[in-house]
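>>> Fold the stuff below for me.
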Amino acid sequence: MKVVVIGGTGLIGSKLVAKLEEHGHEAVPAAPNTGVNTLTGEGLAEVLEGADVVVDVSNSPSFEKDAVMEFFRTSTTNLLKAEADAGVTHHVALSVVGTERLPDSDYFRAKVAQENLIKESGIPYTIVHATQFFEFMNGIAASSTDGDTVRLAPVKIQPIAADEVAAAVGSAAIGAPVDGVVEVAGPEAFRLDELLRDTLAAQNDPRTVVTDPHAPYFGAELQETTLLPGPDAHIAETRFADWLARQQ
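Okay, here's the model as predicted:
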């Protein structure tokens, strides 16, 4: 099976390519640094020739309101058109648990736009909703930092290792399209503020984490369960403490 991985040189994409190759599939990483640009369309027709499945794990380089919407709309539109022309029979996209519950966030509005384009394309699809990656905890802290203070809401979060996100996306890619959403999450729920406080302490980061129920999360105020998966989510095995210990 030929699987083209858009964003195939990034964190999830590189892991996904390796996992697919381990299982005997032809996995082709596609990204600007491999000559494929979904924003301009450059290289799309060539890389999709003979492809059975396309997996999109790309992400916007900017979370600014207009830039992130432009990225997901233009990139997804170009990609889906090229897939239709090439006869691709399964489109898989990685998105985020809780996306539809965060309309105040510029980033998550753009992800909803991306998902709607996929659903309306007529190409059989699977959308994988993952909770936040363990590897993204420092990014969350950075987005919530003012000076030496990190303001975070005391809401629930159930993060997952990037390796297991890649495994879930890979399983979706080699399986039949579900024409819907599947969820994947880590095995433990934490309070966001407490998790980041412990993470920064383990990294000897001097910033202070302040609990603030109204602290925005990428532009949106969170409710207690906004970031939690539903009851049918696939639950991964790696625990955060074990992952964090390996990073040290």
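
>>> CA atoms for contacts and neighbours, from now on please.
Will do.

>>> just checking, residue 4 touches residue 54?
Yes: counting by Cα atoms under 8 Å, residue 4 does reach residue 54; the two are 4.9 Å apart.

>>> from the chain's centre, how far out does the top helix by length along the chain sit?
Counting residues, the longest helix found in the chain (DSSP state H) is helix 65-86. Mean-position distance between helix 65-86 and its chain equals 16 Å (Cα atoms, centre = their mean, to the nearest Å).

>>> so what secondary structure elements neighbour it?
helix 44-48, helix 106-120 (3 or more Cα pairs under 8 Å, 6 or more residues apart in numbering; DSSP states H and E).

>>> cutoff 6 Å now
Helices and strands touching helix 65-86, as assessed by 3 or more Cα pairs under 6 Å, 6 or more residues apart in numbering; DSSP states H and E, comprise helix 106-120.

>>> on that earlier part again, moving C-terminal from the longest helix of the chain, which element do we reach first?
Sequence order places strand 90-96 as the next helix or strand after helix 65-86, per DSSP states H and E.

>>> Now do that next one against helix 106-120, angle only.
160 degrees (axes from the mean of the first three to the mean of the last three Cα atoms, to 10 degrees).

>>> Here is the second sequence; please produce its structure so I can put it next to the first one:
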Amino acid sequence: MKIVVIGGTGLIGSKTVSILRQAGHEVVAGSPSSGVNSITGEGLAQAMAGAQVVIDLANAPSWEPQAVLEFFQTASRNLLAAEAEAGVRHHVALSIAGTDRMPDNGYFLAKVAQEKLIAASGIPYTIIRSTQFMEFLNGIAAAAADGDTVRLASGLFQPIAADDVAAIVADVAQAAPRSGIVEIAGPERAPFNEYIARYLKAVGDARVVVADPEARYFGGRVEQYSLVPMGEARLGGIGLDEWLRRSKG
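Have a look, this model is predicted:
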């Protein structure tokens, strides 16, 4: 089967490409550096020719609300048009758990807009809503830092390792389209502040984590279930301790 992975050289994309190639598929790792650009449309027709599945893992280069909205809308329109022309039978897109529950987070709103375009496209699809990646824990702590204090809300948090995300994305891409949403998360759920405190302690970071209900997550207010699946979810197998062990290796 020919599978096109947009964002195929990124964190999740490179891992997904490797898994699919090992499974015997013909995989195109699409990225601007390889001449496949979902924003300009460059190389899309050639990449899609003969493809059965397209996986969209592209990430916006900016978190500025208008810029990120324009990125996902433009990229999705270009991809879906090229897929319709090529007769692609399954569009898989990686989104974020809680996108529809944090209206003051511009990035989440942009992902909602992307999801709506996919659902309305007429192409069979599966949207994978993932919790935050463990690989972003350091960046999350840095963004919430106020000197030697890290201020985070106590809403629930359930991050997932990139290896687990890639494995599930590859699995979904090889299965029949769901024409709906699959939610995925890590195996451990805890209050946001407690999870980050555990991570910082494990890596020898002495900063103090404080539970602050007013602390925002990239502009969004974090309620109890803002960042985790509300119902049934497919869970990864790599917990924080195992992820840390692998990261050091």
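
>>> and the longest helix of structure 1, how far from structure 2 on average?
Average distance, helix 65-86 of structure 1 versus aligned residues of structure 2 after superposition (mean Cα distance after the TM-score superposition for structure 1): 0.8 Å.

>>> in that helix, what's buried?
By 16 or more other Cα atoms under 10 Å, the buried positions in helix 65-86 of structure 1 come out as 68-69, 71-80, 82-83, 86.

>>> got the angle between it and strand 90-96?
Going by the same axes, to 10 degrees, helix 65-86 of structure 1 makes 160 degrees with strand 90-96.

>>> which other residues reach helix 65-86 of structure 1?
Helix 65-86 of structure 1 is contacted from outside by 38-39, 60, 62, 106, 110, 114, using Cα atoms under 6 Å, 6 or more residues apart in numbering.

>>> Can you tell me the element residue 204 of structure 2 falls in?
Going by DSSP H and E, residue 204 of structure 2 is not in any helix or strand.

>>> If you could redo that for residue 199 of structure 2, that was the one I meant.
Residue 199 of structure 2 belongs to helix 192-202 when assigned by DSSP H and E.

>>> corresponding residues in structure 2 for the longest helix of structure 1?
Mapped onto structure 2 using TM-score structural alignment, helix 65-86 of structure 1 covers residues 65-86.

>>> still on that earlier bit, the helix holding residue 199 of structure 2 corresponds to what range in structure 1?
Helix 192-202 of structure 2 covers residues 192-202 of structure 1 once aligned (TM-score structural alignment).

>>> Mean distance between that stretch and structure 2 after superposition?
Counting by mean Cα distance after the TM-score superposition for structure 1, stretch 192-202 of structure 1 comes out at 1.7 Å.

>>> Now that stretch: buried residues?
192-197, 199-200.

>>> what helices or strands is the very next helix or strand once past the helix holding residue 199 of structure 2 leaning on?
Counting by DSSP H and E, the element after helix 192-202 of structure 2 in chain order, helix or strand, is strand 208-211. Counting contacts by 3+ Cα pairs under 6 Å, 6+ apart, strand 208-211 of structure 2 is packed against strand 149-152.

>>> what's the helix or strand following the strand it packs on in contact with?
Under the assignment DSSP H and E, the closest C-terminal helix or strand after strand 149-152 of structure 2 is strand 156-157. Strand 156-157 of structure 2 is contacted by residues 189-192, 224-225 when judged by Cα under 6 Å, 6+ apart.

>>> tell me which of the residues you listed is nearest to residue 217 of structure 2?
When the contacts of strand 156-157 of structure 2 are ranked by distance to residue 217 of structure 2 (Cα to Cα), residue 192 comes first, at 10.3 Å.
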